[in-house]
Every structure is written in structure tokens, then in C-alpha cells.
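1. got a predicted model here, sequence first, then my questions.
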Amino acid sequence: MYRAIRIHDYGGPEVLKLETLPSPVPGRGEILIRQEAIGVNFIDIYFRTGLYKLPTLPAIPGMEGAGTVLAVGEDVADLVPGDRVAYPTALGGYAECRTIAADRVVPLPPDISSEVAAACMLRGLTVHMLLREVHAVQPGETILVHAAAGGVGLLMCQWARYLGVRMIGVVSTEEKGELARQNGASDILVGYDNLAARVRKLTDGAMVPVVYDSIGKDTFVASLDCLAPRGLMVSYGNASGEITGISVGMLATRGSLYLTRPGLTTYIAQRPALLAGAAELFGLIAQGVLSVRIGQRFALADAAEAQRALEARTTVGSTILVP
């Protein structure tokens, strides 16, 4: 038997129920993991509320975790019990143990703890996707990043600094702004009022070639207004709600802009891409380029509290559950 958080109906944090379930058995191509740390991300909230639909109900939320292999199923050749692994995008994470397809995990280097892995796999690979693939940033380039003191945001600060990029970070408080600055943000903007005017001033009227926006509804138009002609709007989250009612004319009148909504699952669908991204991420952590900040730890039973804190935007860095 093992404990897990399950959702029986979509709704608020109160729908997250701690339950005891029969121990799972790995099937063909699967492994069984004893989880040592579990990542908490906004996508978990999207699944809980029904913004993103779960395949079936009841369901165990959570997309990210790390731990030790307990057993392997048939046709698993490269993993054995005792191996340490982590994964970034596989539903079923809020649990003491879980089964998962073997090709969706990556081996953990000895110097990467399970807590660090659970705090950075989804976020770190998201940053890799954003800065290296969605828009391959160049040294000297200026970018605008929302939620710069969040789990993704702090890694964006550090990675952008490493790549020689000037990053303008948008945050909600002065305290978060100082944290983002300490992690590598070149400039800080607190709050979202008159955002385009403040970006115009910082860039001497040039604006920015790319905006990375994880906030969604509340900042979408303001983000578009910060872009230079033919700039790229990267919308990769819905923290304030889903963006609706878009007119493509909005892109034309603001300078023939581009808009994309990338999803990490697509970018790491092929195992070589997953392994390559993880190798670069772990390598930069080992070099000291990236420091993973775990701002909050919650017990598995307190998953609802963890999501409440994330929704209220009172968290800094990454949030994890510790079974």
C-alpha cells in the first residue's frame, strides 16, 4: 500500500484528497519509483481546476519528481533497482511511489539530489526550451521575463546571465525584484502598470525582440506592447487565467508580431531531446552556473496548501512535496 493525492472532481485545492491505494506494479516498458521529492507546478493547478483536462477521474496530479527505482517491468534494459532517476512531464507525481514509462526518466548524476532534481527538471527543461529552442537568445540581446523570481524565473535569470543576455525581469514586489537581481536579472520592473512605457525607457525606445510570459490573461496585451516590430511573444503559462478572445489583427497593428504557445512535452517527446536537455541542465548545475532555489517544502499530505501558496503568488523559487 502507498499514499497518494487524488482528484475525484475538478475544483479548488480542497479537491486534493490524501488516500491509501494498492501498491502499483510496473508493466511492460515501465519502472516503479519510490519518490523522494515531488515538484509542484502551475500545470498541476491547471489540471486540478479543469483548465487542462485529465485523461480520467479520479486521477493523481503532479508532473515532476525524483527517487529510486524499486522494480522494473519487462523490456526495460537500461535501468535496475537502486538506480536514481528523475522525470519532468508525467502525470501521477503526487504519490509516495509510482510507475512510469522507463523512456520518460533520466538517470541522476551522483551530485544531484532528489530534491534538487524535483525542483528543477520541469522548470529547468522549460528554461532550456525557452532560451535555447523557442527563441535562441544571443549575447547582448535584451529579453523581458515575467515572474522573474519564480521557479522558472530564477533559473531564467541565471541562464540568461550565463548566455550574456540582458534580462529585464518583471516581479510583483521589491523583495522578489532583489532576489531576481541577485540571480542575474539586469533590470527589474515591479508591477505591471504602464509596463510598455517603462520598457521603452529602459531600452531607449527599441523595445525587446522577445517576451516570455507565464502570467497569461492579465499581462498578455501589455506584453505585446513591449515588443519591437516583428518581435516574438512567448506565452507559456496561465497563472492569472486563460487567454481568450485574441484577434490576429492585434499582432499586425503592433508591428507584425509573432505569437507562440510552446509546451515542453512536445520539445522533449523524443528521448534524445530529453536526455540532451537534462545533460545540459545538470552540467550547468554542476559547474555552479545554475543554483536551484527551493523556496518551500511541504509534506505530501499538505499538497493543497502548497497549491494555495503557488496560486497566491507568495512563493519564491521552486516548491516541492516531500513524501
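-> All right, it came through fine.
2. from here on, just use CA atoms for contacts and neighbour counts.
-> OK.
3. who are the packing partners of the lengthiest helix in the chain?
-> Ordering each helix of the chain by length in residues (DSSP state H) puts helix 271-287 first. Other elements packing on helix 271-287 under the criterion 3 or more C-alpha pairs under 8 Å, 6 or more residues apart in numbering; DSSP states H and E are strand 106-107, helix 114-128.
4. how about a cut-off of 10 Å?
-> strand 84-87, strand 106-107, helix 114-128, helix 151-162, helix 264-267 (3 or more C-alpha pairs under 10 Å, 6 or more residues apart in numbering; DSSP states H and E).
5. same list (these) but as a markdown table, adding distance to Leu290 and mean neighbour count.
-> Formatted as a markdown table, the entries for the helices and strands packed on helix 271-287 read as follows, by distance: least, C-alpha to C-alpha, whole Å; neighbours: other C-alpha atoms under 10 Å:
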| stretch | distance to Leu290 | mean neighbour count |
| --- | --- | --- |
| strand 84-87 | 18 | 27 |
| strand 106-107 | 19 | 18 |
| helix 114-128 | 9 | 26 |
| helix 151-162 | 6 | 25 |
| helix 264-267 | 20 | 14 |
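6. the longest helix of the chain: which residues count as buried?
-> When burial is assessed from 16 or more other C-alpha atoms under 10 Å, helix 271-287 yields the following buried residues: Leu274, Leu275, Gly277, Ala278, Ala279, Leu281, Phe282, Leu284, Ile285.
7. with stretch 1-14 instead?
-> Buried residues in stretch 1-14, defined by neighbour count with 16+ other C-alpha under 10 Å: Arg3, Ala4, Ile5, Arg6, Ile7, Tyr10, Pro13.
8. now for those: which two are most distant?
-> Of all pairs drawn from the buried residues of stretch 1-14, the greatest distance, 20.3 Å, lies between Arg3 and Tyr10 (C-alpha to C-alpha).
9. columns distance to His135 on top of the helices and strands packed on helix 271-287, output as CSV?
-> Written out in CSV, the entries for these read as follows (distance: least, C-alpha to C-alpha, whole Å):
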stretch, distance to His135
strand 84-87, 24
strand 106-107, 25
helix 114-128, 10
helix 151-162, 12
helix 264-267, 13
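10. out of those, which comes closest to Cys226?
-> Closest to Cys226 of the helices and strands packed on helix 271-287, according to C-alpha to C-alpha: helix 151-162, at 18.2 Å.
11. and the comparison structure, right after this:
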Amino acid sequence: MPKRIQFNSYGGPEVLCYCDCEPPALGPRDVLVRNHAIGLNYIDTYYRGGLYPVPALPSGLGTEGAGVVEAVGAEVSRFKAGDRVAYASGPLGAYAEYHALPESAPVRIPDTVSFEQAAAVMLKGLTVQYLLRQTYPLRGGETILFHAAAGGVGLIACQWAKTLGVKLIGTAGNAEKAALARAHGAWEVVDMSREDFVARVHELTGGEKCPVVYDSVGRDTWERSLDCVAPRGLMVSFGNASGSVTGVDLGILSRKGSLYVTRPTLAHYANTPERLAEMSAELFALIGAGLLRVEINQRFPLAEAAAAHTALQSRRTTGSTVLVP
């Protein structure tokens, strides 16, 4: 029987079970993908832990993968069996040998992009696309702050910002991670183990601060990140690695410079198949041109998904991690 990862209750990595499952049923507008590689993302831990409730338990996990279309529903017109595809959204359940998705979820991947690259880059790369190209459309010459610059999203952002002519100030947890972010195009990196990021941003910008700050850390950095945003600038809070930002006092935005704040998600940017295809094409073009390297620094068998979650949450990973069925 096919295998998948599921969880029967919320909790730590130990709740993940490598189980037999029935082959996914296909609706008339669904495609069945045989996964060759599966992406690991921090958001997966939010679902597993209950921060983001799932529709019902037991539940599958994961939203990102790449593989070959095995079968299609009777009304599917965009794909056929044998197509190479990748996806970053859809119903939970990507941590599996086979995954059924609505026809609107996958995109074709060019021959220049491997299954592992696609699985490692879809969610992270599309996140960077909407952050840098849509949420705050960077045009070149800006100096920005991007937290967790040595993570999977961060390393892509470092490279993409450099191609745009943007000076990216990154933060990283130690000297080794700071060096990794620099090697991927960060203009400067703040080593959070020994430096104050607010003071360094003020120093690097001559007190001007940044027109936009990207923060995926959440609770631990939220308020101090606001001190790095220039007057009338934008604070982009797009993750909760240290916990959710709660109890926000809107008056603080006024006191710190009439700031703007947004909490974006990919689903509201890649909200049509056409838009998803456009965003993916830009991402794949950068990879094909050699301007964006996909750093897969960890690989785990699908059966060891719990170990992968432990490594991710203990901050022992850099770049991207993939699960291999």
C-alpha cells in the first residue's frame, strides 16, 4: 500500500506517524502526483502543533512537492499523465508517496529544474517572489532588512535581492550562518549571537533605516523590527518562528513613524492558475539562468519526517530540506 505521514493529535515531532494509506481518490478536476521529492517548511510545524488547526484529525501534512502526474480526473484539461510538475499549495498531504491535488495547484517544471530543486524551492521561492516583487515592489537601490537570512527563504531572498540591485541586510543566529548569507549575496549580515540588529541597521543606513523590513521570526523580533523601518515605511510580518505576534498596539505604528504593516500569505498572491504560472516562470527563469542556486543542505527519507522536524525547529538546518519517498 502507499505510505504517508499523518498525525492523529497535535503535538511535537513525535506525533508524526509513517503509515499505510489508501490510494488517494480523484475528483473530476483533480490530478494524482507521484512524488519524487517533498518540501519541508516551517509552516508544517504550525499545522502539526495546532497553531494552524487542520480540518479534521487524523490528517496528512505538507503542501509542497514535485513529481510526475500519474493520473488525471475526467474533466482535467491542463495536465496529462507523465507531465513533470511541482506544487506549493493545495490540501494537506504532500508528505506522501502519492498526492491528489486540484488541477489549479500544480505547475509544469522545465527540464532545467530537477524534482528536488522544485520541491525545495516552490513555496520558499514563490514566497520571495511575492515579498520582493509584489508586497513591496523593489526596483533597485533600496537597503532592506531581512530576518533569518540563512534559512531556506532567506538564502533565496539574498540572491534575488542582489539580482535586483538591492542591498539586503540579513540577520543570522551565529557567525557560520552569517557567512552563508553573505556567500549568497547579502550586502551585510548581523550576527544575532553578538550584535544588536537595530543598532547595526541604524549604523549601516546612516540613521535612515529601511523602507521595508521582512520579518519571519515573529514575537521575539516584532517590536524591535519596527525600529528599523523608515518613516512611512512598510513592516512585512510573514512568519511566526518564535511565536505569533499578538496584542498589537496600533498606536505604536504612529509613534515610530506613521508605519504600514502587512501580514501576507502566498495564497492571496498566487490566487489564480495564471498568476501562479507567471510567478513560477519568473522563479524558474532565475534558476535556469544560474542567478538563483537552490541550496538543498538536508535530505531525509520520508519515513524520518519527525527527525526532519526536530532538526528544523532546533535551528540545525540551513537552506532547504527535502523529504524523499
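-> Perfect, thanks for sending it. No experiment lies behind these values; they were computed from the predicted model shown.
12. kindly provide the TM-score of these chains.
-> The TM-score (TM-score structural alignment, normalised by the length of the first structure) is 0.98; 323 aligned residues with a C-alpha RMSD of 0.9 Å.
13. re the thing from before, rebuild the buried residues of stretch 1-14 of the first structure as TSV, extending it with secondary structure.
-> Putting these into TSV (DSSP: H, G, I helix; E, B strand; the rest coil) gives the following:
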residue	secondary structure
Arg3	strand
Ala4	strand
Ile5	strand
Arg6	strand
Ile7	strand
Tyr10	coil
Pro13	helix
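14. closest one to Pro107 of the first structure out of those residues, please.
-> For the buried residues of stretch 1-14 of the first structure, the minimum distance to Pro107 of the first structure (C-alpha to C-alpha) is 23.7 Å, reached by Ala4.
15. quick one: residues contacting the closest residue to the closest one other than its chain neighbours.
-> The shortest distance from Ala4 of the first structure to any residue that is not its chain neighbour, by C-alpha to C-alpha, 6 or more residues apart in numbering, is 4.0 Å, and that residue is Ala95. By C-alpha atoms under 10 Å, 6 or more residues apart in numbering, the residues touching Ala95 of the first structure are 2-6, 18-21, 33-38, 60-62, 65, 300-301, 321-323.
16. helices - which of those residues land there?
-> Secondary structure from DSSP H places none of these in helices.
17. tally up the residues packed near Pro23 of the second structure, please.
-> 14 (other C-alpha atoms under 10 Å).
18. contacts only, for the closest residue in space to it that isn't next to it in sequence.
-> Spatial nearest neighbour of Pro23 of the second structure, chain neighbours left out: Pro2 (6.4 Å); criterion: C-alpha to C-alpha, 6+ apart. By C-alpha under 10 Å, 6+ apart, the residues touching Pro2 of the second structure are Cys19, Asp20, Cys21, Glu22, Pro23, Pro24, Ala96, Glu97, Tyr98.
19. do the same with Thr173 of the first structure
-> Each residue near Thr173 of the first structure by C-alpha under 10 Å, 6+ apart is listed here: Ala149, Leu189, Val190, Gly191.
20. how near is it to Pro24 of the first structure?
-> Between Thr173 of the first structure and Pro24 of the first structure the distance is 44 Å, computed by C-alpha to C-alpha, to the nearest Å.
21. again with Val208 of the first structure
-> Separation of Val208 of the first structure from Pro24 of the first structure (C-alpha to C-alpha) stands at 49 Å.
22. and the two? Which one has more around it.
-> The neighbour comparison of Val208 of the first structure against Pro24 (other C-alpha under 10 Å) goes to Val208, with 24 against 13.
23. any figure for the gap between that one and Val190 of the first structure?
-> With C-alpha to C-alpha as the criterion, Val208 of the first structure and Val190 of the first structure are 18 Å apart.
24. next one: Leu154 of the first structure
-> From Leu154 of the first structure over to Val190 of the first structure the distance is 15 Å, taken as C-alpha to C-alpha.
25. okay, the contacts of Pro2 of the second structure in JSON lines with distance to Leu145 of the second structure next?
-> Formatted as JSON lines, the contacts of Pro2 of the second structure follow (distance: C-alpha to C-alpha, whole Å):
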{"residue": "Cys19", "distance to Leu145 of the second structure": "42"}
{"residue": "Asp20", "distance to Leu145 of the second structure": "45"}
{"residue": "Cys21", "distance to Leu145 of the second structure": "44"}
{"residue": "Glu22", "distance to Leu145 of the second structure": "46"}
{"residue": "Pro23", "distance to Leu145 of the second structure": "45"}
{"residue": "Pro24", "distance to Leu145 of the second structure": "43"}
{"residue": "Ala96", "distance to Leu145 of the second structure": "36"}
{"residue": "Glu97", "distance to Leu145 of the second structure": "38"}
{"residue": "Tyr98", "distance to Leu145 of the second structure": "39"}
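26. residue in the second structure matching Ile38 of the first structure?
-> Alignment note (TM-score structural alignment): Ile38 of the first structure maps to Ile38 of the second structure.
27. got a list of what that match touches?
-> Applying C-alpha under 10 Å, 6+ apart, one finds that Ile38 of the second structure lies in contact with 62-67, 86-88, 94-97, 115-120, 299-302, 321-325.
28. residue range for the longest helix of the first structure in the second structure?
-> Applying TM-score structural alignment, one finds that helix 271-287 of the first structure aligns to the residue range 273-289 of the second structure.
29. what's that stretch in contact with?
-> By C-alpha under 10 Å, 6+ apart, the surrounding residues in contact with stretch 273-289 of the second structure are 86-88, 103-113, 117-118, 121-123, 125-130, 133, 159-160, 163, 266-267, 269-270, 272, 290-294.
30. return the distance of the residue nearest to Ala4 of the first structure relative to Glu36 of the first structure.
-> For Ala95 of the first structure, the distance to Glu36 of the first structure - C-alpha to C-alpha - is 10 Å.
31. ok, Phe220 of the first structure next?
-> 37 Å.
32. kindly report the same for Thr315 of the first structure.
-> 21 Å.
33. cool, Val69 of the first structure as well?
-> Distance check for Val69 of the first structure against Glu36 of the first structure: by C-alpha to C-alpha, it reads 11 Å.
34. what touches both of those two?
-> Arg84, Ala86, Cys97.
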